[in-house]
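J.: Would you be able to build a 3D model of this:
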Amino acid sequence: MGGRGDGQCPGGMVAAVRKYGSSVLLLLVGIAVLRVSLFGDLYLRYVQAGLRPYLIASGGLLALLGLVRSALTARTGWEDSRDADVHGRQDHCHAHTGAPRVAWLLTLPAVALLWFPPPALGSYSAAREEAARAEKFVVTFPALPAGDPVELSLAEFGSRAAYDSGYSLRDRTVRLTGFVTRDDDGTWYVTRLRVACCAADATAVKAEVRGVRAPEADTWVTVTGTWHPSGRLGSAAAWPPVLDATDARPIAEPADPYEER
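T.: Below you'll find the predicted structure:
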């Protein structure tokens, strides 16, 4: 009972796990991609909204490939076992149990993505981004909309502060949204990451905040204040722009944490 003549390979469970390993990996990755792209807004941490259909299609295709491969593997195994004698079965089992167990570590990234999706890029990524500005970009910008405070992206605020020869930010109250980053000397910034395609090409935009106490790093805030001119337009001294703040209100992280380029 339970010997070699019962139609099972010695160590059959281990053999089965190794035999279906690639199928399970495809299925796990497909399900993980579908989870972040199909069931919520998690995909916005990694790519632009317009790429969602491609993520869904990719996840569905990977999951389907995993299922098809499992079915083909099961069919091949059934056909082999039906025709093999005991000696042949032992050779067959021996031939299919040599895969190294360490290969199963490849499933860990897929499982991690499925159960513990990483957060959006934060202060560490922004701190590594070097700002480079040149005087040749100094131009006159269109007038801002009437009424204060005016809601601006950090990219637009920074561009107007550093390059607008018409000084459209002067005497205007603005509202900026981003997460908190800090320097070692205590200076803090409201920061946002911009993406053209996905998180891999993210670049940082930020504004120094003065006049209010800094929240914890990576806290999302909406900051209200007025532009504090510093440095000659287009020069390194004009970047990052400075905001004299009157209020910094913590908020929940937006569903889409990035600004588009």
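J.: hey, let's count contacts and neighbours off CA atoms from now on
T.: Will do.
J.: And the helices in the stretch 151-261 of the chain?
T.: Along the stretch 151-261 of the chain, the stretches classed as helices by DSSP state H, counting those that start in this stretch are 154-163.
J.: what are the ranges of the strands in the stretch 151-261 of the chain?
T.: Under the criterion DSSP state E, counting those that start in this stretch, strands of the stretch 151-261 of the chain are mapped to 173-182, 188-195, 203-210, 220-228, 242-250, 258-260.
J.: Redo those as TSV? Include mean neighbour count and distance to Lys136.
T.: Rendered in TSV, the data for those read as follows (neighbours: other Cα atoms under 10 Å; distance: least, Cα to Cα, whole Å):
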stretch	mean neighbour count	distance to Lys136
strand 173-182	23	26
strand 188-195	25	22
strand 203-210	23	19
strand 220-228	21	22
strand 242-250	19	21
strand 258-260	20	23
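J.: Here is a second sequence; please produce its structure as well for comparison:
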Amino acid sequence: MVAARHDRPAPRLAARPPRHRAAALPAARARLLQRGREDARRAAQGVGTFPPLPSGDPVDLSVAAFTSRAVYDSDRSLKGRTVRLTGFVTHGDDGAWYITRLLVSCCAADATTSKVELRGADAPATDAWVTVTGIWRPKGRLGSSAAWPPLLDAKEVRGVEEPSNPYEQR
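T.: Modelled structure (predicted):
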């Protein structure tokens, strides 16, 4: 075993920050960050363009995809469409209830929530996993805080098992 020498200081490594922070990140992570900035810019403008929804009803969407379209889609692609969402139940202080999912970019530590307020159906127990089929009810001005959280008129609420991966990916 070699003993550490304490009679001279450890060599200092020249630490020079990269010229651009994204240059220090792997390319895939840099693309994710750029996409997030673009999404935030669109959201701040209150506009958004989304690819067309598939034909036929109901349309299966993630909670995050539904909320993005409901709040930011200038083409209002959800109007008149029946959608199906899966998530867990949360309750508001005012008696409202929501279908909720955790949305992750990297790992569970950075998770944020996406939620949709449900109307027209009795609320299941908190934390119960459900699949809800319903029709979007527009509210508030596009891109405004009044449009959040989006509303869904529930036509059917069915209890389901928690998915093997309960997180939605950004």
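J.: Make JSON lines out of the strands of the stretch 151-261 of structure 1 and add distance to Ala161 of structure 1.
T.: Rendered in JSON lines, the data for the strands of the stretch 151-261 of structure 1 read as follows (distance: least, Cα to Cα, whole Å):
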{"stretch": "strand 173-182", "distance to Ala161 of structure 1": "12"}
{"stretch": "strand 188-195", "distance to Ala161 of structure 1": "15"}
{"stretch": "strand 203-210", "distance to Ala161 of structure 1": "10"}
{"stretch": "strand 220-228", "distance to Ala161 of structure 1": "8"}
{"stretch": "strand 242-250", "distance to Ala161 of structure 1": "8"}
{"stretch": "strand 258-260", "distance to Ala161 of structure 1": "18"}
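J.: And the lengthiest helix in structure 2, what does it pack against?
T.: Determined from DSSP state H, the single longest helix within structure 2 is helix 27-45. Other elements packing on helix 27-45 of structure 2 under the criterion 3 or more Cα pairs under 8 Å, 6 or more residues apart in numbering; DSSP states H and E are absent; no helix or strand qualifies.
J.: quick one: buried residues of that helix?
T.: Across helix 27-45 of structure 2, burial judged by 16 or more other Cα atoms under 10 Å covers 39, 42-43.
J.: same deal with stretch 65-80 of structure 1?
T.: Across stretch 65-80 of structure 1, burial judged by 16+ other Cα under 10 Å covers 65-67, 69-70.
J.: equivalent range in structure 2 for it?
T.: Under TM-score structural alignment, there is no match for stretch 65-80 of structure 1 anywhere in structure 2.
J.: can you give me how far that stretch is from the chain middle?
T.: Relative to the mean C-alpha coordinate of its chain, stretch 65-80 of structure 1 is positioned 34 Å out (Cα atoms, centre = their mean, to the nearest Å).
J.: Run through who's touching it.
T.: For stretch 65-80 of structure 1, the external contacting residues (Cα atoms under 8 Å, 6 or more residues apart in numbering) are 19-20, 22-27.
J.: what do you get for stretch 197-215 of structure 1?
T.: Outside of stretch 197-215 of structure 1, the residues within contact range by Cα under 8 Å, 6+ apart are 45-48, 121, 125-126, 129, 154-155, 158, 180, 187-196, 240-248, 250.
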